[in-house]
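Q: Structure, please.
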Amino acid sequence: MTSFRGLLKYFTVAACVLCSVKTVSAASDSGFKNRTTVLLAGDSIMEQATEPSVDGFISLLAGRYSRSADMIVRALSGYNTRWYLKYAMPGIEEEITRGDYNPALITLWLGANDAVRCTSPFHSTSKNLIKIVEKFQAVAPDSKMMMVTPTHVGDAARKKFAAERTDSKKGLLDRSNAMMKPYARACVEAAKEAGVSVLDLYSHFDAMTVTARDKLLVDGVHFNAAGHLVVDEKLRATILKEFPEVNDLLDTYQFPIVSRWMKDDPYVPETTK
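A: Coordinates of the predicted model:
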């Protein structure tokens, strides 16, 4: 049986589509356009965002823009910036060079795993992010780029997780909100040095009360449905502000709406002889 939340999500997305029909149809009257693609590079926070069961923000984006764009997800759970640069980027670069897709926008959301027990110095995180941006710019010079900072950590949930472990790491705190702060700052500085836009989600959530922000996480790290909704709203607002041309592409259907063909190519019964 379809859940109430599932129905609510469906009708919310449908309402967004219907509200945008006037704009979309006006932009689509010239006919077919090339399919827009958005590349989303990141770690498990982004990987879990593909899950419709938790209303993941990528699933929301894919539903909202199903008529206009494809979301290309290269999100790898557990990867830090060093591993992503060393092991993921060569394959992604090859995909783009080969022409598999030509992203209008690339979002880069890494750094949370660099902060796990501070195993990667935050100055290295900044350097790695800049190198990743440079590699993207080399193979996709016309793509817009946006970094997203590591987000906040729910300290109580991570302490509980550490206490309940049964391995040699029992009791060891893997990350904390305080640990994450310099890595978020490193991301902001990297974006500034690389000359790309940045969405500072850490500062956004950190400004909330501890109770309010922790309610948006399931395990102190990953978002629940309410958290994904906030991220979705912040991403769309940033795209609209920083990349209006990309926003226009997302709001433009790949193929005209059916009313055009109802007007221009109506069914005409064949005359019988």
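
Q: Could you use CA atoms for every contact and neighbour count after this?
A: Fine.

Q: and the host helix or strand of V231, what other elements does it pack with?
A: Using DSSP states H and E, V231 sits within helix 225-242. Applying 3 or more Cα pairs under 8 Å, 6 or more residues apart in numbering; DSSP states H and E, one finds that helix 225-242 makes contact with helix 57-64, strand 197-199, helix 244-250.

Q: What lies in contact with that helix?
A: Applying Cα atoms under 8 Å, 6 or more residues apart in numbering, the external contacts of helix 225-242 come out as 49, 54-58, 60-61, 197, 199, 216-217, 246-247.

Q: Before we compare anything, build this one as well:
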Amino acid sequence: MEKSWPKVILFGDSLTQYGYSHDGCWAAFVADHLQRKCDVINRGFSGYNTRWCKIILPKLVTKADVTDTKMVTIFLGANDSVDSVLCPNQHVPLNEFKKNMIDMVQYLMDIGVNKEKIVIISPPTCDEQKWQSDCEEKGRVFGKFNGPTKDYAKVCIEVGEEIGTQTVDLYTAMSCQKDWEDMLNDGLHFSPYGSQFLFEQLKPVLDKLTSNMKLQLPYWADIDNENPHKLLNKY
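A: Coordinates of the predicted model:
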């Protein structure tokens, strides 16, 4: 029987989708940290909110997919929290947002993911001035404000505490840094500095969930080049 390779699944919006990009590279930091231990699977969808993600999650992550899964992140809220009048196509009311988050966590638990392996990451702060300039330059509607985002971030942490998942309160962690604006390249998405900052916030949880993992396949110097099957066939 083929051995299942351990995996980490990252689920979210553009902040996850761009996780392997030059700037928004936090997913790449996760993959590098877990190299030869886990496959890191990026399931990020730019512009998506929890209403849509709740629909697609069962199509993307099935019971078969979570075999030997070490961690699943849910990183949403940046789009749900936009202004309901200015950005009605993406906005999701706060009470529905909370229910959607609970339902997604419950779904993952129902298919076999232990709640301790689920990590809810709150949306980050937004540099309103920079994001407004970027929106105007690219012909997009500006409707992103820190006040509502803070409320959605708070709900993320509440859901985690109520259910018993892991949480990363990124909004609060960023807000405490005097140079937090430098963590965003366009006011909304991460700069390399912001990506590194998120990874550092996530790393203690990541290490807790993967600290007992060994490298997959034997160390090269332990393999007998004249008889490689002796050791490699044990895998």
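
Q: Please state their TM-score.
A: Laid over one another, the chains give 0.84 as their TM-score (TM-score structural alignment, normalised by the length of the second structure), with 219 aligned residues with a Cα RMSD of 2.3 Å.

Q: and the helices and strands packed on helix 225-242 of the first structure as CSV, adding mean neighbour count?
A: Below are these laid out as CSV (neighbours: other Cα atoms under 10 Å):
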stretch, mean neighbour count
helix 57-64, 21
strand 197-199, 21
helix 244-250, 18
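
Q: Make JSON lines from the ones you listed and add distance to A138 of the first structure to it.
A: Shown next, in JSON lines, are these (distance: least, Cα to Cα, whole Å):
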{"stretch": "helix 57-64", "distance to A138 of the first structure": "26"}
{"stretch": "strand 197-199", "distance to A138 of the first structure": "17"}
{"stretch": "helix 244-250", "distance to A138 of the first structure": "20"}
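
Q: can you tell me which of the ones you listed comes nearest to L8 of the first structure?
A: Closest approach to L8 of the first structure among these (Cα to Cα): helix 57-64, 12.4 Å.

Q: residue range for the closest one in the second structure?
A: Counting by TM-score structural alignment, helix 57-64 of the first structure falls onto residues 26-33 of the second structure.

Q: Please look at K144 of the first structure and L108 and confirm they touch.
A: No. When contacts are counted by Cα atoms under 8 Å, K144 of the first structure is not listed as touching L108 (11.1 Å).

Q: thinking again about what came up before, figure out which of the helices and strands packed on helix 225-242 of the first structure is closest to R185 of the first structure.
A: Of all those, strand 197-199 comes closest under Cα to Cα, at 10.8 Å.

Q: once aligned to the second structure, how far is that closest one on average?
A: On superposition with the second structure, the mean distance recorded for strand 197-199 of the first structure (mean Cα distance after the TM-score superposition for the first structure) is 0.8 Å.

Q: residue range for stretch 70-81 of the second structure in the first structure?
A: Using TM-score structural alignment, stretch 70-81 of the second structure pairs with 104-115 in the first structure.

Q: now stretch 181-190 of the second structure
A: Aligned by TM-score structural alignment, stretch 181-190 of the second structure falls on residues 214-223 of the first structure.

Q: ok now the matching stretch, how far from the chain's centre?
A: With Cα atoms, centre = their mean, to the nearest Å as the basis, stretch 214-223 of the first structure stands 17 Å off its chain's centre.

Q: Stretch 99-110 of the second structure now?
A: In terms of Cα atoms, centre = their mean, the centre of stretch 99-110 of the second structure is set 15 Å apart from its chain centre.

Q: Same check on stretch 37-56 of the first structure?
A: Remark: stretch 37-56 of the first structure is offset 6 Å from the chain centroid, using Cα atoms, centre = their mean.

Q: Then stretch 8-16 of the first structure?
A: Here the centre of stretch 8-16 of the first structure is set off from its chain's centre by 19 Å, with Cα atoms, centre = their mean.

Q: which residues are contacting it?
A: Here stretch 8-16 of the first structure has contacts from D55, L60, G63, R64, using Cα under 8 Å, 6+ apart.

Q: try 10 Å this time
A: Residues outside stretch 8-16 of the first structure that contact it (Cα atoms under 10 Å, 6 or more residues apart in numbering): 3-7, 17-20, 52, 55, 60-61, 63-65.

Q: What range does that stretch cover in the second structure?
A: Residues of the second structure matching stretch 8-16 of the first structure: none, counting by TM-score structural alignment.

Q: For K98 of the second structure, which three-state class applies?
A: Secondary structure state of K98 of the second structure, per DSSP: H, G, I helix; E, B strand; the rest coil, is helix.

Q: same thing with the one 5 residues further on?
A: Secondary structure for D103 of the second structure, judged by three-state DSSP, is helix.

Q: Just list the residues touching E128 of the second structure, thanks.
A: By Cα under 10 Å, 6+ apart, the residues touching E128 of the second structure are D134, F142, G143, K144, F145, N146, E181, D186, G187, L188.

Q: so what corresponds to it in the first structure?
A: So E128 of the second structure corresponds to D155, using TM-score structural alignment.

Q: Need the contact partners of the match of stretch 181-190 of the second structure.
A: 44-46, 48-49, 54-57, 112, 150-161, 175-177, 205-206, 208, 213, 224-231.

Q: switch the cut-off to 8 Å
A: Outside stretch 214-223 of the first structure, the residues touching it (Cα under 8 Å, 6+ apart) are 44-45, 48, 152-158, 224-228.

Q: thinking again about what came up before, which residues are contacting the match of stretch 70-81 of the second structure?
A: Against stretch 104-115 of the first structure from outside (Cα under 8 Å, 6+ apart): 36-43, 46, 78-81, 120-122, 125, 129, 142-151, 175, 179-180, 183-184, 187, 246.
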